[in-house]
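Engineer: let me see the structure of the following:
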Amino acid sequence: MTFPDITPDLKAAMPLLRGRLLANQSLAELTWFRVGGPAQVLFTPADEEDLAYFLKLLPNELPVYVVGVGSNLIVRDGGMPGVVIRLSPRAFGETSASGDTVTAGTAALDKRVAETAAAAGIGGMEFFFGIPGTIGGALRMNAGANGSETKDVLVEATGIGRDGTKHVFSNADMKFVYRNSGIDPSVIFTSARFRGQVADAETIRARMNEVQNHRETAQPIREKTGGSTFKNPPGNSAWKLIDAAGCRGLCVGGAQVSEMHCNFLINTGNATGHDIETLGETVRERVKANSGIELHWEIKRIGIPA
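Structural biologist: The predicted model follows:
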């Protein structure tokens, strides 16, 4: 599918824009599943000021969506109308440590934040080492692993509103809940500050190694996957419910429920976005029929059908 090219109009309306605008840019290579159609416009801002300028002048009727490294995302085959914004690691990926705090741009990998903290002897952020995403996604969905969550270490986050206004949010402002936050979805996070505890470097590294070993032995991290597909229902595990419903190894087209960890879906090589989403919905139906429990998607799904 090809969308109308609106980049000339946007450039004309934003003469001081320094970031890159691309029309009908494929999103498949930006996601771990490697599926999906194009973005009508893909915008990569030069820095925070450039992002604010763009949002301030962008017509309100154009939808906006932000992607990180695409580790938790299904893009539908028809693509994404409107504007997709991708924050580059060069402009938004720096990390630094001081005392017991770590500051990070939201394009920084969660893993890099854990490494920055470890190098500075700051404990409490080891769990980030096992999350295959960026800090922007961690803020939006209160990402967590191994018994810890983003809410446990966040001091404050900075973001740009849809009108180009800069905001600073405290931990309480974020209204964190399980795998979500209460901030307006139109806000684009640009940086965050975290606080841990001064700890022994060897102890921190040992904990990070435990996290990595768990991922490598229990999760299909070398496949084209999107991480945990469904949220864990209260008092239960999504993978156990999926397994009990007989869905381990289930296939739809080129998509498969992982044999290793059945809360992971896999693109076996030629899956479409439709295959993966249909497989997920099939799993939800079978789990509901078997256990009476309704699973809710943790993976984000965007765009329109082919």
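
Engineer: please make it C-alpha for all contacts and neighbour counts, starting now.
Structural biologist: OK.

Engineer: nearest residue to H261 other than its sequence neighbours?
Structural biologist: Excluding its sequence neighbours, the residue lying closest to H261 (C-alpha to C-alpha, 6 or more residues apart in numbering) is Q219, at 5.7 Å.

Engineer: what count of nearby residues applies to the one you found?
Structural biologist: Neighbours of Q219 under the rule other C-alpha atoms under 10 Å: 20.

Engineer: name the SS class of the residue most central in space within the chain, please.
Structural biologist: For the chain, the residue nearest the mean C-alpha position is G137 (4.0 Å; C-alpha atoms, centre = their mean). The three-state assignment at G137 reads helix, by DSSP: H, G, I helix; E, B strand; the rest coil.

Engineer: mind listing what it touches?
Structural biologist: Residues near G137 by C-alpha atoms under 8 Å, 6 or more residues apart in numbering: 68, 106, 143.

Engineer: second chain to compare with the first, below:
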Amino acid sequence: MTQSGSDLLAKLGDRLSGLRGRLMPDAGMDKITWLRAGGPAQVLFTPADEEDLATFLRAVPEEIPVMVVGVGSNLLVRDGGVDGFVVRLSPKGFGAAKVVSDVRIEAGAATPDKRVAATALDAGIGGFHFYHGIPGAIGGALRMNAGANGVETRERVVEVRALDRQGDAHVLSNSEMGYAYRSSMASKSLIFTSALFEGYREDKDAIQASMEGVQQHRETVQPVREKTGGSTFKNPEGSSAWKEIDKAGMRGFKVGAAQMSEMHCNFMINTGEATGHDLETLGETVRRRVRETSGVSLQWEIKRIGKFVAGREVTPFLD
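Structural biologist: Coordinates of the predicted model:
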């Protein structure tokens, strides 16, 4: 990094004096990502609530990068760390889920997906059982149209509340989110703060059975007790990423301490002290082998952020 996190905070001086959230210079991203790898954030900011986040965004000059992360379940941080500010929404300020009608739920962007599923179960609202098996938070689910067990986020979203880089609030309709498979067209500069969802009335026993089915499937076929980032690649059209990886002979393949899981070979795991370089090199090697084997071009589902260490760059195979 060009300067330390403390230097950046000193440079901004009193501009940040009114914030109620926590500012942490040179914060280790490996402590908050599920892959447990990567360099530090120059400054990690955890806002107290939406008003605090808006105050922060208005105070930070636009030339200083600001990036938001969720619970870190689908995130690979490069070893050179992340310049500027990384925003991580607090569970206290952004982690509530509440029932607002007989079929609607409002949830903050830091709310775990599993909590939304549990809230829906308690209220007898169907259509949210799939969130029980997604190890992330609502903000990430909104951004990437998270889905499982045949259901996607876009099927439940009514509207999304967000702040832009200037700290101004916006409300986006489902259509304005521009959802597609594992993606949305909403501006990357927007920070989602909450969303309104809609399901349907359903018997609680039926919802419970669906959630138990999701949990059983996940524990049976996914390495849930490993340091992993979830599905590494998006499913290519007409196939499954794991099938293409398996066909290419990459099940269990390792680069350093990074490995494609033996249990589910579209899950990349950190078997010990893998670096961001190990993990990204593994992913790009898999992409190359799959392309050579079947002609399929796998696309990353895991979000990769930050800088490479000089001399330790990973050249994307296809990009």
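
Engineer: hmm, back to that, how about the residue nearest to H261 of structure 1, what's its partner in structure 2?
Structural biologist: Aligned by TM-score structural alignment, Q219 of structure 1 pairs with Q222 of structure 2.

Engineer: that match and M263 of structure 2, how far apart?
Structural biologist: When distance is defined by C-alpha to C-alpha, to the nearest Å, Q222 of structure 2 is 6 Å away from M263 of structure 2.

Engineer: looking at it, V287 of structure 1 is touching I242, isn't it?
Structural biologist: Yes: at 6.0 Å, V287 of structure 1 and I242 qualify as touching, with contact defined as C-alpha atoms under 8 Å.

Engineer: and for V287 of structure 1, nearest residue in space, chain neighbours not counted?
Structural biologist: Distances taken as C-alpha to C-alpha, 6+ apart place A245 nearest to V287 of structure 1, at 5.4 Å, with adjacent residues excluded.

Engineer: go on, T271 of structure 2?
Structural biologist: A257 is the one closest to T271 of structure 2 (C-alpha to C-alpha, 6+ apart), at 5.3 Å.

Engineer: and for V198 of structure 1?
Structural biologist: Leaving aside its chain neighbours, V198 of structure 1 sits nearest to I122 (4.6 Å; criterion: C-alpha to C-alpha, 6+ apart).

Engineer: the residue mapped onto the one you found from structure 2: neighbour count?
Structural biologist: Applying TM-score structural alignment, one finds that I122 of structure 1 aligns to I125 in structure 2. As a burial measure, I125 of structure 2 scores 26 neighbours (other C-alpha under 10 Å).

Engineer: I242 of structure 1: neighbour count?
Structural biologist: 24.

Engineer: which ones are touching it?
Structural biologist: 248, 262-263, 283, 286-287.

Engineer: against E237 of structure 2, how distant is the match of Q219 of structure 1?
Structural biologist: From Q222 of structure 2 to E237 of structure 2 the distance is 22 Å (C-alpha to C-alpha).

Engineer: do the same with K114 of structure 2
Structural biologist: Going from K114 of structure 2 to E237 of structure 2 by C-alpha to C-alpha gives 28 Å.

Engineer: repeat for M24 of structure 2
Structural biologist: Distance of M24 of structure 2 to E237 of structure 2, given as C-alpha to C-alpha: 42 Å.

Engineer: run through the helices of the stretch 51-200 of structure 2 in chain order.
Structural biologist: Here the stretch 51-200 of structure 2 has its helices, by DSSP state H, counting those that start in this stretch, at 91-94, 113-123, 138-144, 174-177.
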